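Colleague: with the input below, show me the fold.
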Amino acid sequence: MDHFLYRDGALYAEDVPLAEIAAAVGTPFYCYSTATLTRHFKAFDEALAGMDHMICYAMKAASNQAILRLMASLGAGMDVVSGGEYARAKAAGVPGDRIVFSGVGKTRDEMRMALSGGVRQFNLESEPEMEVLNAVALEMGVVAPVTVRVNPDVDAKTHAKIATGKSENKFGIPITRAREVYARIAEMPGLKAVGIDVHIGSQLTDLEPYRQAFTKVAELTEALRADGHDIIRLDLGGGLGIPYERNNTAPPLPKEYGAMVQEILGHTGCEIEIEPGRLIAGNAGVMVSEVIYVKQGEGRDFLIIDGAMNDLIRPAMYDAHHDIVPVVEPAPGAEQQPYDIVGPVCESGDTFAKQRMMVPLAAGDLVAFRSAGAYGAVMSSEYNTRPLIPEVLVHGDQFAVIRKRPSFEEIINRDTLPEWM
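Modeller: Sure, this is the predicted structure:
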């Protein structure tokens, strides 16, 4: 469920018409719903009720300071994958002991940053990283809390570019070598193993891959404890999918996921950490764009809009589907026709949909891309010197710009000329 609904013939974000925001800030723009973000976080929190748990929001999905502060106010920790994300989390007021540091390529500087500012744990991805973190911790005179990300060789049955749990993926250490790796950690004075980490992919629509992976983690927990390791946390990653297409079968609900976690891992007594991102932010945001031209082509019509692949790259990168709806509600039973919906960037890949059935639209009409709250604004760029588009947060009948659109001058003035020019 989200809070982007038609009311009195217009599409609203909570109690604010999207057309009103468009008139105030221009198009294109991202719009997020506070009520939806809050609802989705609470759905996960309630799903794990009865188990010792922490929900660490995967801020790579949407990392605006306003969203992070909202998540923190609800009790979320943060899952970060870079020094920049760590700095964002701290700036949003999240204490270090609620920040989990993930990612396959942590640098020495990033390790120092987190050890200085506080960190709940590092999720280690490789043995070389383990050795470097040990050395950095010893240099600083501290002990780094760690988990090892194990690769369970489980097919998540998701898009190849967002699957992370197969043996051929770059992520984690083979689960078959986990006992050997934990034995090495026990010999490193700069590291303290506190748990196990696993994450098999994103946009999962079936619980069975989770069941397979978590069963292996439960077995590994018992084996590591038998080896003398104090395993107190299980970081289960994120990845639960969202319904990008309204007419398709909905992915499992958080409560179904929580029941499965309780069934498979409840007996371990471990604190459960999960790192949802897409499920919290995805359907909590839309991108609104204006039709510039309706172009008649050879055998097809094009809607050319002012949003482009640099603003929302998921369709170009993943062939991702987003429902695209007019901001003015169509009449019941209104006739539809197929359009190719494209942006103004000089790339054939700047295509959002092909032969998408839509009611007839004209220049100046507004459309909304649903389910754009995750991996939308955070993956945007200024390709073609197109300014990053505004982000807007709605709260009831109020809205605020939480990232403004930069001017061309601001973009150009970031460049510096060498002295010889």
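Colleague: going forward, measure contacts and count neighbours with C-alpha atoms only.
Modeller: Fine.
Colleague: I'd guess Y6 is in a helix, am I close?
Modeller: No - judged by DSSP: H, G, I helix; E, B strand; the rest coil, Y6 forms no part of a helix; its state is strand.
Colleague: who touches E127 in this structure?
Modeller: Contact analysis of E127 by C-alpha atoms under 8 Å, 6 or more residues apart in numbering lists V181.
Colleague: can you pull the contacts of L11?
Modeller: F4, L5, P17, L18, A19, P326, V327, V328, E329.
Colleague: recalculate using a threshold of 6 Å.
Modeller: By C-alpha atoms under 6 Å, 6 or more residues apart in numbering, L11 lies in contact with L5, V327.
Colleague: and C31, what does it touch?
Modeller: G285, V286, E391, V392, L393.
Colleague: now these as CSV including secondary structure, neighbour count and distance to Y32?
Modeller: Conversion of these to CSV gives the following (DSSP: H, G, I helix; E, B strand; the rest coil; neighbours: other C-alpha atoms under 10 Å; distance: C-alpha to C-alpha, whole Å):
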residue, secondary structure, neighbour count, distance to Y32
G285, strand, 32, 4
V286, strand, 29, 7
E391, strand, 22, 8
V392, strand, 21, 6
L393, strand, 20, 5
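Colleague: next, the structure of the following sequence, for comparison with the previous one:
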Amino acid sequence: MQKMPTPLREQLAEFSASQQVPFFVYDLDGLSKHIASLASDEIKLWFAVKANPLSRVIQTLDKQGMNFDVASTGELEQVLAQGIGSDRILNTGPAKSRQQLSHFLQRGVNTFVVESVNQLALLNELSQSHNKRPQVLLRVQLRFEQGDDNPLGGNSLTPFGLGAQEWSEICLADYPEVDVVGLHIFQWGNMLDADKLISLWQAMIAPLTALAQALDFELKVLDLGGGLGIPYHESEQQLLWPYLAGALSEIKRQAKVNELWLELGRFAVGEYGYYVSEVIDRKTNYEQELLVLQGGINHLLRPAITDQPFPVSLLRDSAESAQSFHIHGPLCTSLDKLGELPLPKDVSVGDQLVFAQCGAYGFTEAMPFFLCHELPAEVVFSQGRFEVVRQAQPASSYLC
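Modeller: Model (predicted):
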């Protein structure tokens, strides 16, 4: 698990003492080095903007040559607003309306992942009216002997793509205004077992190449989506990129494709973000220790969805031994729990806690409007200094 560098922690403690909490902070210096370490001539990398659409995060990735996977008009406009060309944008997502597809074509986007026959027909129609011929990847949903629960569905029926049998029943000649160049598959998220992930990728080669043959098109691009995880507990293993990159190069060779794509979200940015919140109350109830924080799942929803907390620490030095605390937020629901986690025994009201691994699926995945609390600030750490990118906003900023 990525540890917060000691100099950053010391500076954060000093900064947060004068900063209104809660807030998110992103280590752009660390993020930039991490993305640079992923560079590969064998793999084309896309950033899944859903993981963190903050402008400064996008700008940092842009400087390292990352491309961008967007799934909505809002994400598209956010990426374009950073000066990124539409030729580096890929449109994904299960729901693509006529209005959205038309907007993407007007804005110059030329690469689409298509998730259904209806989407393919609609994109074909709109491409003709816009005098475009975009390149298309068909999203495929396969079934494997893999029974783990997973946020992307795994083997479950999901809105993502179609099965190989369903796709094989179409005739690509019926869609002459689009150029089908590849296949896309992405069914598992936050995978930490490298060998299992590689075995899944390898198992995809035969059915996907067979589908391309059945549809009679040259499989130029294979997009394996993302799914690369980061640990949220010290007992969890860390994926090693060089090992995965070597396996991906072999998969590219076996599939005989010109390009192999990955869409990284959590693996790209997750370990370079933190969330700081203040302890509002401490109490003992039924012989259990509880902490109530100023912010909870209104800022960090993931623990309520996955039952897996973000790791937490006290943002000051303490010589006390650790004990278990039930950590809750301010919302009037028992769902507002950030986990049962160890902290020093002397944690008290007014202390600040820092949650790690919050660079992905933090604020924009949360439920910030419930109970009309303030929206948290977002801060970046760049070139050794902190900068507030967005100030905390009161409920009056979004209530009518």
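Colleague: sorry, back to before: got CSV for the contacts of C31 of structure 1, with distance to R108 of structure 1 too?
Modeller: Formatted as CSV, these follow (distance: C-alpha to C-alpha, whole Å):
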residue, distance to R108 of structure 1
G285, 35
V286, 37
E391, 33
V392, 35
L393, 36
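Colleague: host element of the residue nearest to the spatial centre of structure 1?
Modeller: By C-alpha atoms, centre = their mean, structure 1 has its centre lying nearest to A61, at 2.1 Å. Assigned by DSSP states H and E, A61 of structure 1 falls within no helix or strand.
Colleague: give me the nearest residue to the alignment partner in structure 2 of it, chain neighbours excluded.
Modeller: Counting by TM-score structural alignment, A61 of structure 1 lines up with A51 in structure 2. Once flanking residues are discounted, A51 of structure 2 sits nearest to A360: 4.7 Å by C-alpha to C-alpha, 6 or more residues apart in numbering.
Colleague: count of neighbours near the counterpart of the one you found in structure 1?
Modeller: In structure 1, A360 of structure 2 lines up with A374, judged by TM-score structural alignment. By other C-alpha atoms under 10 Å, the residues close to A374 of structure 1 number 24.
Colleague: list the contacts of A374 of structure 1.
Modeller: A61, A62, R278, A281, G282.
Colleague: distance of the last one relative to R300 of structure 1?
Modeller: Separation of G282 of structure 1 from R300 of structure 1 (C-alpha to C-alpha, to the nearest Å) stands at 31 Å.
Colleague: more neighbours: these two, which one.
Modeller: A side-by-side neighbour count of G282 of structure 1 and R300, using other C-alpha under 10 Å, places G282 first with 27 against 13.
Colleague: where does the closest residue to G153 of structure 2 other than its chain neighbours land in three-state SS?
Modeller: Excluding the flanking residues, the one nearest G153 of structure 2 by C-alpha to C-alpha, 6+ apart is Q187, at 6.1 Å. At Q187 of structure 2 the chain is in coil, as set by three-state DSSP.
Colleague: correct me, but Q187 of structure 2 touches D149?
Modeller: No - Q187 of structure 2 is beyond contact range of D149, at 10.9 Å (criterion: C-alpha atoms under 6 Å).
Colleague: which one's more surrounded, these two?
Modeller: Q187 (23 against 12).
Colleague: the alignment partner in structure 2 of V142 of structure 1 in helix, strand or coil?
Modeller: In structure 2, the residue matched to V142 of structure 1 (TM-score structural alignment) is K132. Put simply, K132 of structure 2 is coil when judged by three-state DSSP.
Colleague: burial of K132 of structure 2, as a residue count?
Modeller: By other C-alpha under 10 Å, the burial measure for K132 of structure 2, its neighbour count, is 18.
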